[in-house]
Each structure stands twice: as structure tokens, then as C-alpha cells.
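A.B. asks: coords please:
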Amino acid sequence: MTANILFAAQSESWDRYQTPLTRALDRTGLAYDLRLDFAPDQVDYIVYAPNSSVQDFSAYSRLKAVLNLWAGVEDVVGNPTLRVPLARMVDHGLTRGMVEWVAGHVLRHHLGMDAHITGQDGVWRTQVPPLAQDRRVTVLGLGELGRACAASLAILGFAVSGWSRSPKTIAQVTTHHGDAGLAAALAAAEILVLLLPDTPATANILNARRLAGLPRGAIVINPGRGALIDDAALLAALDSGQVSHATLDVFRTEPLPADHPFWAHPRVTVTPHIASATRESSASEVIAENIWRGETGAPFLHLVDRALGY
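C.D. replies: All right, here's what the predicted structure looks like:
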């Protein structure tokens, strides 16, 4: 039996994905038909980007699963017409990209590189940074991306703590969980990395009270989601010196508006949502494997827990 696969994303995504996804599906040995358009009652799987034109799933009567092309599912998980399994994108390329971006910026702030890169003013700056073992880094969020980043920072020698909603165990990482553990995780964060999902429970998790719980002069690095931070509270903490610098890759509105105060603040680095991106070749392998699983009766990988939102 042929598996009918609807590719529901922007046209430029089809241009990038058609060849690698076809190759990955061919390697499964399945009979399939991959298209941009089907009658809804003929679709078995939807390869999906939340910004596609497909927003009502109720007509897809034989649909087996929706396979998200993005790591984030906050724009689809609450859709009341979606009643089949939803898989998020967990992709080796995406994970490695995030690890490299996070490690690069943690090392940048740990070593004080900005002073030497921008301070070409004739001043001989001799301050030596501590070793990584003496620098405390905390990662909030220990899902696939957070676990990988925490583990990699620990391998580099940093004193790493992590926090998650439920208990996690990671070699060489001190882990905390639940409401009680959050204060302890923040108190250990000379450098704080935010890698939580965007859910009602995580909105503004870094507010004025929690920013005050950081060591004075802490660094905030956010490649997770813009809604994790109360922007006004962060700006106030930067102005007071409670936070010495914020490197931000994600924002509530993207692109970040030209008049947003983050652009002009001397203690903020803005990067344009480039910390990590899905690589078409490796993402296609993930999609193809889940379709193979659906057709052979194996359990789907990377399913979203609707109650938790990720």
C-alpha cells in the first residue's frame, strides 16, 4: 500500500527538501507518493511547518501523524483540530549547531573576548580569566538540546548545573528540578543559558525576581525562545549591573524591530535567530524514519506531550 505524504510548508522549503526527502524515503523501501497537494481524505502523513496554509486538520480523515519540520511546536500543539500524533524535529544537525553556538558564546564571555575584539584602543589589558573549572554555568532546560549543550560544556571543563521540570541525570552535570530547584540553579549561574520550550509554564520565567537571584554581574545567553525573558526586567537588570551582558538570539517579535532597545544597548548582543537551524539532509532522515515506523507498526519517535506542550 502506498503512503501518501503531503508536504505542507512554504514553497521555498519544498525547493530545499524535495531532493533530500525523496532520497531518504527511497532508502526506506516503502511505496510512497510525496506531493504538495492531495485531497485531504487521501493523506496519510503531513510533513509540516506551522507557517503553512494547513491550519485545519479536521478534513484529513485517514491521517496517521503530523511530522513537524521545526524543533518548536508551540504554534501547532494547541490546534484543536489536530487529533493524531505530532512529532517534533529532533535532528542531529540541529543539535550540533546549537551546541557549537552555545559553546562559542559561553567561551566568548568566559574568556572576556569582547574587551580584546572591540577594545583596540592602546590599552594593555592583562586580566586573566579563570579556568573553566572555576566558572559556573547553568543551563535551563534539559531536553535534547539542553542535555547536549550541558554535557558539551562539562566536557570543556565548566562547572555545569542544569534545571528541568522533572528529574534528569547527566554525567558531570549537577541537575536540579521543579520549583524548589530553580532558585538553586539560578544562584549557580555566572553564565546562564536558556534552552526551555515556549509554554505557558515557561513564559517570562526569567523575570525581575529570578534575575535578582543570579550572581551579580551574570551573563544571560538565550538561544531558546524569546518569551522566556521579561524584556523590561532584563533591561533594568542590565542597567543596574545585576546582569553584565545578554547575548540574545530569539525574540518575541522577529525580525527584532529596528527601534527595540536591545539593538542600542551597549551590554546586549543581538544575533538573528541563527543559533541553530534544521539541516535538510539530516532532517529528511528523521522524517523518513518516522514514516517507516508508521507504516511498519513501530512506535513514532519524538512525539509531543500535548499536556506539557513539547
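A.B. asks: use CA for all of it now, contacts and neighbours both
C.D. replies: Fine.
A.B. asks: Excluding residues flanking it in the chain, which one is nearest Ala233?
C.D. replies: Among residues not flanking Ala233 along the chain, Ala208 sits closest, at 5.0 Å (CA to CA, 6 or more residues apart in numbering).
A.B. asks: I meant to write Pro129 there.
C.D. replies: Nearest residue to Pro129, sequence neighbours excluded (CA to CA, 6+ apart): Leu111, at 5.6 Å.
A.B. asks: Can you tell me what sits against stretch 125-138?
C.D. replies: With CA atoms under 8 Å, 6 or more residues apart in numbering as the test, stretch 125-138 has contacts from 110-112, 116, 150, 156-163, 185-186, 188-193.
A.B. asks: re the thing from before, and for the residue nearest to Pro129, the neighbour number?
C.D. replies: 17 (other CA atoms under 10 Å).
A.B. asks: what's the answer for the one 5 residues further on, then?
C.D. replies: Number of residues near His116 (other CA under 10 Å) recorded here: 13.
A.B. asks: which non-adjacent residue is nearest it?
C.D. replies: Leaving aside its sequence neighbours, His116 sits nearest to Arg125 (CA to CA, 6+ apart; 8.0 Å).
A.B. asks: run this one through as well so I can compare:
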Amino acid sequence: MSILYRSDAPRAAAWARYFAEHAPDLDFRVWPDAGNLDEVEYLIAWQAPAEFIAKLPRLKVFFSSGAGVDHVDFSALPKHVPIVRMVEPGIIDGMVEYVTLSVLALHRDFFDYVEAKARRTWDPLEVPPASSRTIGVMGMGSLGSAVLQRLSSYGFNLRGWNRSLREMDGVESFAGPDQLQSFLEGCDVLICLLPLTPATKGILNRELFSLLPAGAALVNVGRGPHLVDEDLLEALDSGRLSRAILDVTEPEPLPAEHPFWVHPRVFLTPHVASMTQPESAAPILLGNLRRHQRGEPLSNVIDRSRGY
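C.D. replies: Below is the predicted model of the structure:
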């Protein structure tokens, strides 16, 4: 039985070592040393072109090496091939760290102090209690729920918005398009952790920003296409939004001439908020693969009709 890993090259060796030690009966291959593609039954990948998928006639399962599946061309994969997204502690912990850092930096005015330092200005700002801030998370899946749980320890008022209602202790929950405005009207910091689907593409736009309290901040750790760049720049320049922290852009890498690079109210990172960690991901994926071998249901299979 052959498994092909076609994803993050620097982590490939760690994946290969794990499978060699814990699953020596499996033929684990790393792209581009794939051997005969006719033999590959399981694919672990981030991006796999349609013409490549067509060369895998015996493919049984497609494992995404990341939490999202928007990079997958569903039409290129036969309908009988399940698409499994990655859910593992390393991804969740990384996202929780990044979002917590972002929220606390906004809450405690760290970006204002960076600017003050550049001006050599000693200008203490009022420190409001966390209970005076409302943090809203769009997307209450495994990542969004973990973020909300961690933020609850700081005493923030918390809100969550999801496609369907998802209750959490200590979180005011909203669901669906009809409740989006009510959700947004109270958010001082808005965090986007939505999956990218046709319904969510461009959701971070002028209309949405107009519903937030004046001076609210945005943290986008979903996908670049969630955001309408021109609308964000307009909202920042008008004062409708105070700051934006962006870990994702469209395209990636962001072109050097893009205005986000020089805008004083935009903080950029190169899609590093959360990354799959082989040490925690490989055991979970292997366990899922073994379940499939035994004829048991796979975990974390996406619904193609929803796109996640």
C-alpha cells in the first residue's frame, strides 16, 4: 500500500521518519520521488493539480495537509474519493497563540506605542479592562472554538458567528445571514476564521465594515479572498476601522507594490499564524488511515456541497 506526501518540503523528512518508525508496513513516498503513480492509494497534499490527480487511478483518500481545503479542486477528485481536512493540536495551538497575541496587542495599544517610540514620544494611554472590549469570531469550528475558549480566560466579552448555531459557555452565539448584523454591531475586534467558500468570498467588505462600531479592528486569519482589499483601505483611511492584522492575502506572496505594505494601520505576516506540525499531525493522520484500512469511517471528512 503506497502513500504519497506532496506538501511542505521542509517537513517531509519528519513525516517520512514517523511513518518509517510507526508504520514500516506502508510504502511512504515523498514527492518528487513518487515512483509508479499507479500504485499510490493515499495522497497527503496541500496543492495537487488536476493533471496530477488524473495520474492516480488507484487513489482512495485525499488528505489535506492543512486545516483548509479551499486549495483542493473538488472536480479533479472522483466523487468516491473522500477529502479529509487536517485537524491536529499543532494547527489549533498555533492559531490560538497568533490570535491571542493579536487581540492582546490591540487591546493594550502596542501598535500605538510602536508609533510613539518612532516619534520618541512618552505618551501613556488609558488601559481599559478586558471586560470593556467585545471580541467577535466569525467561524466557530475547531479553530474558532479554541480561540474563543482561550480568550475567555482574559475576561473579554465574547461573540461567535457561524453558518449554523453553535452554543459555547460564556459566548454569545449568532448564526446565519439574518443574525450577522446583530453580531457585528457589538464587535470591537473582529476575527475572521471562516472557511473559504463561494458564500464567504469577499465577506469582509465595505458593507460589513459599516456595521462594526467606529474604530473597530480586524484580524484576518482565514483566507485572503475573504477580504476586499480596497474596502479595507477605505475603512482604515476614513477611521471606520482603526487597525487590521492580516496573516493571509490574495495573492500570496503579496506583490511588493501592494498598498498594504506601506499602510501605517496594516500589520502583515506571511501566512504563518498556524502550521501543521508533523510530530502531532502524523499520528492523527496514520490513525485515520488505519481506520480506513479496517473499513471504519474516516474522521474529519469534508462535505463537498458545503466546501468544508
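A.B. asks: circling back to that earlier point, check which helix or strand covers the residue nearest to His116 of structure 1.
C.D. replies: Following DSSP states H and E, there is no helix or strand that holds Arg125 of structure 1.
A.B. asks: next one: Arg147 of structure 1
C.D. replies: Following DSSP H and E, one finds Arg147 of structure 1 within helix 144-155.
A.B. asks: can you name the residues of structure 2 that that helix overlays?
C.D. replies: Mapped onto structure 2 using TM-score structural alignment, helix 144-155 of structure 1 spans residues 142-153.
A.B. asks: Give me the buried positions along that stretch.
C.D. replies: 143-145, 147-149, 151-152 (16 or more other CA atoms under 10 Å).
A.B. asks: check contacts around the residue nearest to Ala34 of structure 2 when sequence neighbours are not counted.
C.D. replies: With sequence-adjacent residues excluded and distances taken as CA to CA, 6+ apart, Ala34 of structure 2 is closest to Leu4, at 6.7 Å. By CA under 8 Å, 6+ apart, the contact set of Leu4 of structure 2 is 28-31, 34, 40, 42-44.
A.B. asks: Need the counterpart of Val102 of structure 1 in structure 2.
C.D. replies: By TM-score structural alignment, Val102 of structure 1 lines up with Val99 in structure 2.
A.B. asks: Not counting its own residues, what contacts the match of helix 144-155 of structure 1?
C.D. replies: Contacts to stretch 142-153 of structure 2, defined as CA under 8 Å, 6+ apart, come from residues 87, 92, 95-96, 99-100, 137-138, 158, 170-171, 193.
A.B. asks: Just the ones in strands from these, please.
C.D. replies: 137-138, 158, 171 (DSSP state E).
A.B. asks: on that earlier part again, distance check, the equivalent of the residue nearest to Pro129 of structure 1 over in structure 2 against Ala130 of structure 2.
C.D. replies: Superposed on structure 2 with TM-score structural alignment, Leu111 of structure 1 falls opposite Arg108. From Arg108 of structure 2 over to Ala130 of structure 2 the distance is 9 Å, taken as CA to CA, to the nearest Å.
A.B. asks: With Val30 of structure 2 instead?
C.D. replies: Taking CA to CA as the measure, Val30 of structure 2 falls 47 Å from Ala130 of structure 2.
A.B. asks: Repeat that for Phe63 of structure 2.
C.D. replies: 40 Å.
A.B. asks: more crowded one of those two?
C.D. replies: Phe63 (23 against 17).
A.B. asks: Let me see the contact set for that one.
C.D. replies: With contact set as CA under 8 Å, 6+ apart, Phe63 of structure 2 has these partners: 42-45, 83-86.
A.B. asks: got it, and Ser242 of structure 2?
C.D. replies: Going by CA under 8 Å, 6+ apart, Ser242 of structure 2 touches 215-217, 236, 265.
A.B. asks: Helix or strand: which one has the equivalent of it over in structure 1?
C.D. replies: Using TM-score structural alignment, the equivalent of Ser242 of structure 2 in structure 1 is Ser244. Secondary structure assignment for Ser244 of structure 1, by DSSP H and E: strand 243-248.
A.B. asks: buried set for the helix or strand following that strand?
C.D. replies: Toward the C-terminus, strand 243-248 of structure 1 is succeeded by helix 261-264 as the next helix or strand (DSSP H and E). Buried residues in helix 261-264 of structure 1, counting neighbours by 16+ other CA under 10 Å, are found at Phe262.
A.B. asks: Show me the longest helix that occurs in structure 2.
C.D. replies: helix 89-107 (DSSP state H).
A.B. asks: Show me what counts as buried in it.
C.D. replies: Applying 16+ other CA under 10 Å to helix 89-107 of structure 2 flags 89-96, 98-100, 102-103, 106-107 as buried.
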